[in-house]
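Engineer: how would this look folded up:
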Amino acid sequence: MARSTKAAPAVRTSRGRAAQSEAAQPKVAAADARVRVPAERLNTPSDLSPEASKEISEGLTVLLSDFLALYLKTKNFHWHISGPHFRDYHLLLDEQAAQILAVTDDVAERARKIGGTTLRSLGQAAQKARIVDNNADYVDPLDMLAELRDDNKVTTTHMRELHDLCDEHNDVATASMLEEWIDQAEERTWFLYEASRRGDATGH
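Structural biologist: Next up is the predicted model:
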């Protein structure tokens, strides 16, 4: 009878297991080091009080979440709008989406400048955003414009509230930036209002 040439399974010795464990330690230690980096490393020096930095940066983070949600919603309608005024509406929404996206970096960096932190993920943004998504298969073009009009209007209200908070803490720089963003949102609201009018006596 032929002798089997199949090798017997290797037996791992305790020394081998120890060596493997030692090899894994540097990776674990590196991961632990990343986790244990003190939060103070992100505290940018500021003459604002810690309370002011915390409250204003948190407000900016929520606003950033709103802007990202509003940007994507505006692009959603830009991609899916249809009808006889397609070109005009398509271009209008593209312009507005670009304007919204352009300020997002300024919002995030302002939070960091005053010693706060900002968004780290889309999931976090989705939790904080106050803009309601619209995932409908079809939305009438004028209803799209009216919905974005109202979204921009309520975002303006939220920005005024954050502006009041900045005034309380004498954060003139953030307040000044908010004034520019409010003006932009008011212009978007105006354009969307005029474009969404149905021509009746009420103007809606």
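Engineer: drop to CA atoms for contacts and neighbour counts, all remaining ones
Structural biologist: Fine.
Engineer: Residue 155: neighbouring residues, count only.
Structural biologist: 22 (other CA atoms under 10 Å).
Engineer: one more, for comparison:
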Amino acid sequence: MEKINIGISDNDREAIAGGLASLLADTYTLYLQTHNFHWNVTGPQFRTLHLMFEEQYTEMATAVDEIAERIRALGMRAPGTYKEFSKLTKLEERDNVTDAKEMTKLLVLGHETVVRTCRQILPVAQEAADEASADLLVGRMALHEKTAWMLRALLE
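Structural biologist: Reported below is the predicted structural model:
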């Protein structure tokens, strides 16, 4: 492959892509958890949560593609297996969650984790003048902060 010359050093591209790989793993893990809860939610808030979770996992399905494509644009390989994601993610998965309130709490924690991952990577992208990655990260932070807020509102 020809050398990449987009005005970002090789070291910075590698560091940013590494951070984005963690974001990809967190987002994909949260996507799976949200989809699981969509399928398995029950109770008086069934319709509300079922539809809300569907909106959320659908948005994240698009997001993982955008994150992976940014990693590729930086010239790095995007992780794409459960094994890789399980090593990179900061989210803890829980089996057999059946309570709607517990599902909602876990999703709040997941979205907050994704926000923290974005915040860790953002200064690296900004320092390297990687505006494309910074823009992606700011957008993801805003979306996950809003989603966490909406989910927290259901718990009050």
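Engineer: mean shift between the longest helix along the first structure and the second structure?
Structural biologist: When the first structure is parsed with DSSP state H, its longest helix is helix 50-80. Overlaying the second structure shows helix 50-80 of the first structure at a mean distance of 0.6 Å from the equivalent residues (mean CA distance after the TM-score superposition for the first structure).
Engineer: residue range for that helix in the second structure?
Structural biologist: Against the second structure, the aligned range for helix 50-80 of the first structure is residues 10-40 (TM-score structural alignment).
Engineer: ok so, going back, angle of the helix or strand following the longest helix of the first structure against helix 50-80?
Structural biologist: Next helix or strand after helix 50-80 of the first structure toward the C-terminus (DSSP states H and E): helix 86-113. With axes from the mean of the first three to the mean of the last three CA atoms, to 10 degrees defining the directions, helix 86-113 of the first structure sits at 160 degrees from helix 50-80.
Engineer: so what corresponds to residue 68 of the second structure in the first structure?
Structural biologist: Counting by TM-score structural alignment, the partner of residue 68 of the second structure is residue 108.
Engineer: Give me the most central residue, the second structure.
Structural biologist: By CA atoms, centre = their mean, the mean C-alpha position of the second structure lies nearest to residue 27, the distance being 2.4 Å.
Engineer: wait, it sits on residue 114?
Structural biologist: Yes - if you go by CA atoms under 8 Å, residue 27 of the second structure and residue 114 touch, sitting 6.8 Å apart.
Engineer: I'd like the distance between residue 99 of the second structure and residue 52 of the second structure.
Structural biologist: Computed as CA to CA, to the nearest Å, the residue 99 of the second structure to residue 52 of the second structure distance reads 16 Å.
Engineer: Repeat that for residue 100 of the second structure.
Structural biologist: 12 Å.
Engineer: between these two, which one's more packed in?
Structural biologist: Counted by other CA under 10 Å, residue 100 of the second structure and residue 52 do not tie: residue 100 has more neighbours, with 20 against 17.
Engineer: list the contacts for that one?
Structural biologist: Contacts for residue 100 of the second structure (CA atoms under 8 Å, 6 or more residues apart in numbering) come out as 41-43, 45.
Engineer: Next: residue 146 of the first structure.
Structural biologist: Residues in contact with residue 146 of the first structure (CA under 8 Å, 6+ apart) are 192-193, 196.
Engineer: returning to what we had before: residues of the longest helix of the first structure that come out buried?
Structural biologist: By 16 or more other CA atoms under 10 Å, the buried positions in helix 50-80 of the first structure come out as 52-78, 80.
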